[in-house]
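[1] Predicted model follows, preceded by the sequence.
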Amino acid sequence: MILVAARVQSVSRCRDRQEDNDIMIRNINRITLLLLWLSCCSLSTKVHQSPSSILGNPNVSATISCNHSVSSYNVILWYQQPTGDSGLHLIGYLLYNNPTLEDPFRQHFNVTGDGSVKSQLHVLKLRQPEDSGVYYCAASGQGANYEAYFGQGTKVTVLEDGLTITPPTVQVLRPSSKECGNDDAPKKTIVCVASGFYPDHVSVSWQVDGEAVTTGVATDNAALREDDFYKITSRLRVSTKNWFNPETVFTCTVSFYNGTHTETYSDSLHGEEGGGMTREKYLRSTQTAKLSYGVLIIKSSIYGACVAFLVWKLQRSAGKQNH
């Protein structure tokens, strides 16, 4: 992971330069730990961030809000994870009601609020593509010994000129007829493809007979850009017992944010009539094949013995005639 060094300076006028340096070093270590924590742990319910998605045109302003419920905390920090970048960049922070912005962000961002309760990150004029990415807020205390709690993140997309918001087309594809899994747990893979959408504010979920399922689900980490549009694929692994049941309904649902609200688009298919290579059928077929092979070997052996006997008889008759 790219380690982000956050330079958090004191707002108190009475602190000397050495104290500022000590604070900076402590906070560099603290932010490094926070980023490691963010990469491996769940986000906190103590911090609420909204909205979850923003679509905006260039030169339009945008605001992200963050609030926390930790009474002893007085700092809210703001981070940007640009599109295509795995690292986080510190935008600035709010200590009580005193904001501090990092140099690269001072001209285009502003931070307001009270770090002990809530904060707002203001993007003064959206730029494409510099401001597209995911934005996080984090609540903490002043000092190196406070655990930080991150918000859920806000995905921001600055729309490209000439492109319009387009919902996805969803299609569920049947499993391959050649797929039979292993003997102990034969499986079938159902594939869901969502394509032709812009931008990539989507999420994919599966339902079996109307009930949400997460086991056996594998979805692409991110949508793939194809020309002006995006495509994302998700796979659902199910048992052959469930698949070979025409009453079972498999549904793939794609949630798409269109700039004002989230709409869902889905496609479904039914399981097939009993058939295919189930474990029982596989065992029966292999046993039948073994039996047929055994019978063929026995017949071949008998045929070979008969031929050998005939050859022996002919050779013996020829010997008697010579005598």
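    On my side now, so go ahead.

[2] all contacts plus neighbour counts: C-alpha atoms, from now on.
    Fine.

[3] Would it be right to say that residue 19 lies in a strand?
    No. Going by DSSP: H, G, I helix; E, B strand; the rest coil, the assignment for residue 19 is helix, not a strand.

[4] Run a quick neighbour tally on it.
    Counted with other CA atoms under 10 Å, the neighbours of residue 19 add up to 13.

[5] Which secondary structure state does the most centrally placed residue in the chain sit in?
    Geometric centre of the chain, nearest residue: residue 221, 3.5 Å, by CA atoms, centre = their mean. At residue 221, secondary structure determined by three-state DSSP is coil.

[6] who are the neighbours in contact with the closest residue to residue 262 other than its chain neighbours?
    In space, and not counting its chain neighbours, residue 262 is closest to residue 256: 5.4 Å by CA to CA, 6 or more residues apart in numbering. Residues in contact with residue 256 (CA atoms under 8 Å, 6 or more residues apart in numbering) are 167, 168, 201, 202, 203, 262, 263, 264, 265.

[7] adding another structure so you can compare the two:
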Amino acid sequence: MSTLLKIKKVLFCFTAEVSAVTFQQSPQVVKEKTEVQINCSHDDANLPLMSWYQQRKGSLSMTFLGFGYATAEPTNEGRLEEQFQLRRQSMTAGTLTVHSANLSHSGVYYCAASTHSTQPAYFGKGTKLTVLDPDRQITPPKVKIFRPSPKECKNQKEEQRKKTLVCVASDFYPDHVTVSWKLNGEDVSTGVATDSAATPVDKSYRITSRLKISATLWENQDNSFVCIVSFFDGDTTIYRNDTLDVKGKGGGITRGEYLNITQGAKLSYVVVIIKSCVYGLFVGFLVWKLQGSSGKHK
């Protein structure tokens, strides 16, 4: 069987079965030279093998860090042993330790579980680690909702008319944020499109979220929209929000501003697609590599 065919076979198993296992991982924000423990646990006691991967900030590739069974000493990937240490607490829990964190360690760390190196691997969503830059100050976001462009959906049929509200969170550091929407106090998820990651701007970050609604909903003068941004500073989660009442004033947006934001959104979607494809290929390659490594040690 060719290498490419092996990778495709692994990817098929991975994408078909990944949702069956629930992982627990939490983000971290630390200072330089801190010893960091990244914990991972899942809910399937029939998966004794745990593997770890690192995706550095700004990189599309992933680095295999090591693996271990619950009943044996974990194995680091050669040259990385001085930086990382793997431990297993039980069949469903493990820890990756970064001995002395520096800026290059910032990124997302993934743990994966499987019954054996030749079987499909189940991946968690990852632990986002940010090692703080000493030249940057921790700063919560500023949040602003912009009203829909007056010219949006102007020539569309009545049933197709949509309006887009744009929420921009800016001037924050680090980039541990999530964005959510409310309509008249109720959570809204339909029609929401948020950038996959915050964009660096000078020494801070910015993220944009769009809420697409029917024009009829926007024309209801009693409706009130809220954009909520949660920001994790390493110790606590801070919430910032902005409210936009349909009948209220302010929150205007020019056509030029609207076009700039939507063009940025399109670029973000392209980046998401590219990252997803590359991520899938690397996962398949690394799992295949792990299969070969395990075979050699039999």
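    Great, that's in hand. Keep in mind that this is a model prediction, so the values were computed, not measured.

[8] that older thread, mind checking what the residue nearest to residue 262 of structure 1 lines up with in structure 2?
    In structure 2, the residue matched to residue 256 of structure 1 (TM-score structural alignment) is residue 231.

[9] what about its match, distance to residue 126 of structure 2?
    Distance of residue 231 of structure 2 to residue 126 of structure 2, given as CA to CA, to the nearest Å: 18 Å.

[10] For the spatially closest residue to residue 130 of structure 1 that is not a sequence neighbour, which residues are in contact?
    Closest residue in space to residue 130 of structure 1, ignoring its immediate chain neighbours: residue 82 at 7.4 Å, by CA to CA, 6+ apart. Contact analysis of residue 82 of structure 1 by CA under 8 Å, 6+ apart lists 88, 130, 131, 132, 133, 134.

[11] For stretch 219-226 of structure 2, buried residues please.
    Of the residues in stretch 219-226 of structure 2, 224, 225, 226 count as buried by neighbour count, 16 or more other CA atoms under 10 Å.

[12] Figure out the helix or strand that the residue nearest to residue 262 of structure 1 lives in.
    strand 249-257 (DSSP states H and E).

[13] same check, this time on residue 297 of structure 1
    helix 279-322.

[14] Alignment lookup: residue 149 of structure 1 to structure 2.
    Aligned partner of residue 149 of structure 1 by TM-score structural alignment: residue 122.

[15] correct me, but that match touches residue 17?
    Yes. Between residue 122 of structure 2 and residue 17 there is a contact at 7.2 Å, judged by CA atoms under 8 Å.

[16] ok, residue 262 of structure 1 to residue 212 of structure 1 distance?
    On the measure of CA to CA, residue 262 of structure 1 and residue 212 of structure 1 end up 18 Å apart.

[17] on that earlier part again, how much space between the match of residue 256 of structure 1 and residue 77 of structure 2?
    Residue 231 of structure 2 is 34 Å from residue 77 of structure 2, where distance means CA to CA.

[18] Equivalent analysis for residue 207 of structure 2, please.
    35 Å.

[19] neighbour count winner among the two?
    More crowded of residue 207 of structure 2 and residue 77, by other CA under 10 Å: residue 207, with 25 against 13.

[20] Mind telling me what element the more buried one is part of?
    According to DSSP H and E, residue 207 of structure 2 maps onto strand 204-214.

[21] so where in structure 1 does that strand end up aligned?
    Using TM-score structural alignment, strand 204-214 of structure 2 corresponds to residues 229-239 of structure 1.

[22] Check the mean deviation of the matching stretch from structure 2.
    Stretch 229-239 of structure 1 differs from its equivalent in structure 2 by a mean of 0.9 Å after superposition (mean CA distance after the TM-score superposition for structure 1).

[23] residues contacting residue 195 of structure 2?
    Residue 195 of structure 2 touches 207, 208, 209, 265, 268, 269, counting by CA under 8 Å, 6+ apart.

[24] got it, and residue 99 of structure 1?
    Contacts of residue 99 of structure 1 by CA under 8 Å, 6+ apart are 92, 93, 111, 112.
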